[in-house]
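Trainee: Just to be clear, the model below is a prediction. Sequence and coordinates:
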Amino acid sequence: MKFVCNKQELLKGINTVIKATYTKFQKSILECIHIVAGSTLTLDAFDTVTAIRTNIYGDIEEPGQTCIPARILQEIVSKFPDSEVTFESQEPSGVRLSCRSSAVVLQEMDASEFPAFPEMEGDSFTLKQGDFKRMIDKTAFSAYMGEDKPVFTGILFESGEDTLSTVAIDGIRLAKNTIHMEVPGAIRAIVPAKSLKEVARLMGDEEESVQVSFGETACYIRMENTDIYTRLLDGEFMKYESIIHKTYKTRVKVETKLIEKSLEMVSVLAKEDSSNLVRLEIGQNSIELCSNSEYGAAKDVIPVLVEGEVLKIAFNAKYLLDVFKVVEEESVFLEFNDSLKPCVIRPAEGDAYLYIVVPVNVRS
């Protein structure tokens, strides 16, 4: 095997696939990046859950393949000067990497043992990368972070009559994002949020397309030069519709940026307290936000439009801020029933998203 490619192009390919390398045990073939020099130059990695494959440009002089530990390969290439990098097999089981006056010989693993990249299954559909990335970004923060409820560490994809939605739940909050499009068949699949976050980071031009399909056990995502495979999570996702209140006693219309800036200000002190608590007092035409800690007290009042009853309620400030940081619309509705029931956050117009945040039970 022998090929030559640009250092930055090679490093981009390495950084694309390295998140899918297996890190729990060294000396495993899965800790490697699999490099194939054939009709094209291909890099792929697989961590038993997610596989990523990408093509990069290179001048292939002799075809072949190799497997090199990902961390070592990344660090070596990143230290090379910005120039052309040459890969060349070296007997009996090594690969020589050279760049200008620098050269390194690395031990390789048996590339024939590396798993074949899974073939795409199921009916596929296409959407813009910008839309797909937003669906992930606007829900992934609500996925569960622990290990005791694996099904909730994923994002649910579900289709409607002419919609595709993503939903994430961690027990304290819910995030749902919806776009209007037709997809083939009925979709209800749970994809690991960790894998989807990596997919979102790889998304390029907003207008470029991404091809998605769901098989019985896996999700497949294809972009121009990169393919991603990730296994679906087993289990039954919560029937979340039952926790969405259809009525409210208090409804507040507020400017998104206004409440985001207010929450950021009072959070300076709130985060110094272990509960990260912010109290909201909803009046006739304003919300008073306040927080306390051993360092002092903060208060801010913002104007809003209020329907219904006045209300005092408290939240973990981070959970509210996470929502307002991803909302792009100018204003939103906050809907309440009482101080112990979840707040529902909806767009002022349309049905593009829905968020639920459970309040904190505090004494008056």
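Mentor: Ah, there it is.

Trainee: drop to CA atoms for contacts and neighbour counts, all remaining ones
Mentor: Fine.

Trainee: Longest helix in the protein, please.
Mentor: helix 256-270 (DSSP state H).

Trainee: and that helix, what other elements does it pack with?
Mentor: In terms of contacts (3 or more Cα pairs under 8 Å, 6 or more residues apart in numbering; DSSP states H and E), helix 256-270 is packed against strand 277-282, strand 286-293, strand 296-303, helix 317-326.

Trainee: what about versus this one:
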Amino acid sequence: MRIIIERSNLLKSLSHIQRVVERRNTIPILSNVLLKTEDGAMRLKATDLDIEITESVPASGDVPGATTVPAHLLYDIVRKLPDGSEVKLETTGDGAQMTVSAGRSTFRLQCLPEADFPDITAGAFTHAFTLKASDLARLVERTQFAISTEETRYYLNGIFLHTIETGGALTLRAVATDGHRLARAEMPAPAGSEGMPGIIVPRKTVAEIQKLLGEGAETVAIELSDSKIRFSLGAVVMTSKLIDGTFPDYQRVIPTGNDKALTLDRQSFSAAVDRVSTISSERGRAVKLALSGGQLVLTVNSPDAGTATEELPVGYEAEEIEIGFNARYLLDITGQLSGDSAVFMMADPGSPTLIRDGGDEGTLYVLMPMRV
């Protein structure tokens, strides 16, 4: 294999590919990136056996071939090469080493054979559809913060993506919950998603697709089956295994009879919660919301540091109520809201509260209260 490739193109591709590769691997080949030349391009592939990313980069070369080299090492080398340089990649006759050269710099890396590199993309995809990148980014951003990190409840370690009939129209819905809060975002279902299985996209895959969506792609092609999902964004293709589990019936925890409506300014409320929670070293400490008339009083008590209170004018006409919430969870939710206002629908101090975004009717949040 002998190929010449522009440094900036190679670096951009390696930055995508190497993120999937774990820093510590008991299987040596999983530390490597597969490099394969084909039709005036070089194809890069990396996997951790759960996620696989491939990308093609324009290149010129007269000797086709394939090999694998350490992913993080190659990325670090290319990152440190001069801007605008051309990188020459060439394997030795026996394929045991690859020379990386640019200008006066030359590196020789140990290779492992292409035949040892695993392939997780086998299997047919039953459904395929295309979304605007901005629509998928919205579904992911509005829900990902509520993904559980508790490994014992592995079926909550991702975003539940499914279609559902609402108001006579088919809706694509994303849901995440950790048992303390629930986030739900939805959009009109795209053509091709009809009859798709309900799938749970793992947390690591969600994080990777978020990064890729932030790089300017306009559309995302999605293919899925019961066990895998594939995202195609231009030259980048990411395939991931799905979580093999059953997502709980989240509809049961979304309250329908909450009749105490609190309307408030999102930014003022978020800033006030942030200020009063400063009194506590634990971001998860409860903040008490005391409501009467058009007044909200936020209170945080810390046995070690003292007490903090702040008053806010709000829209509230129901009976007086005192309810407590985890301060960090409140900040997480208000940080996702896109409108200037938020609406809290409450029942009593011990029941879940429903939170709606004044600027996005397609999202809602459920937050469990805390004792205060």
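Mentor: Here it is on my side, so go on. Every value quoted in this text rests on a predicted model; they were computed, and no experiment measured them.

Trainee: circling back to that earlier point, buried sites along the longest helix of the first structure?
Mentor: 256-257, 259-260, 262-263, 265-270 (16 or more other Cα atoms under 10 Å).

Trainee: Dump the residues you listed into TSV; add distance to residue 104 of the first structure as well.
Mentor: What follows is those, written out as TSV (distance: Cα to Cα, whole Å):
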residue	distance to residue 104 of the first structure
256	54
257	52
259	55
260	51
262	54
263	52
265	52
266	54
267	50
268	49
269	52
270	52
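
Trainee: Which two of these have the greatest separation?
Mentor: Greatest spacing in these, by Cα to Cα: 256 and 269 (21.2 Å).

Trainee: At which residues are the helices of the stretch 1-150 of the first structure located?
Mentor: Listed in chain order, the helices of the stretch 1-150 of the first structure (DSSP state H, counting those that start in this stretch) span 7-17, 70-79, 129-137.

Trainee: what would these look like in CSV with mean neighbour count and distance to residue 333 of the first structure?
Mentor: CSV is the format used below for those (neighbours: other Cα atoms under 10 Å; distance: least, Cα to Cα, whole Å):
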stretch, mean neighbour count, distance to residue 333 of the first structure
helix 7-17, 19, 39
helix 70-79, 16, 47
helix 129-137, 19, 20
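
Trainee: Need the ones you listed in JSON lines (columns: distance to residue 43 of the first structure).
Mentor: Formatted as JSON lines, the helices of the stretch 1-150 of the first structure follow (distance: least, Cα to Cα, whole Å):
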{"stretch": "helix 7-17", "distance to residue 43 of the first structure": "7"}
{"stretch": "helix 70-79", "distance to residue 43 of the first structure": "11"}
{"stretch": "helix 129-137", "distance to residue 43 of the first structure": "22"}
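
Trainee: closest one to residue 355 of the first structure among those helices?
Mentor: helix 129-137 (13.1 Å).

Trainee: and the closest one, what does it pack onto?
Mentor: strand 163-169, strand 173-180, helix 193-202, strand 209-214.

Trainee: got a list of contacts for the longest helix of the first structure?
Mentor: With contacts defined as Cα atoms under 8 Å, 6 or more residues apart in numbering, helix 256-270 of the first structure is touched by 276-278, 289-293, 295-300, 302, 317-318, 321, 324-325, 327-332.

Trainee: so how far is stretch 139-151 of the first structure off the chain centroid?
Mentor: 12 Å (Cα atoms, centre = their mean, to the nearest Å).

Trainee: on that earlier part again, who wins for proximity to residue 66 of the first structure among the helices and strands packed on helix 129-137 of the first structure?
Mentor: helix 193-202 (24.2 Å).

Trainee: Just the angle for the closest one relative to helix 7-17, thanks.
Mentor: If you take axes from the mean of the first three to the mean of the last three Cα atoms, to 10 degrees, helix 193-202 of the first structure sits at 160 degrees to helix 7-17.

Trainee: any idea which of the buried residues of helix 256-270 of the first structure is closest to residue 194 of the first structure?
Mentor: Using Cα to Cα, the buried residues of helix 256-270 of the first structure come closest to residue 194 of the first structure at residue 260, 26.1 Å.

Trainee: Can you find the partner of that closest one in the second structure?
Mentor: Under the alignment defined by TM-score structural alignment, residue 260 of the first structure is paired with residue 270 of the second structure.

Trainee: Residue 320 of the first structure too?
Mentor: Under the alignment (TM-score structural alignment), residue 320 of the first structure maps onto residue 330.
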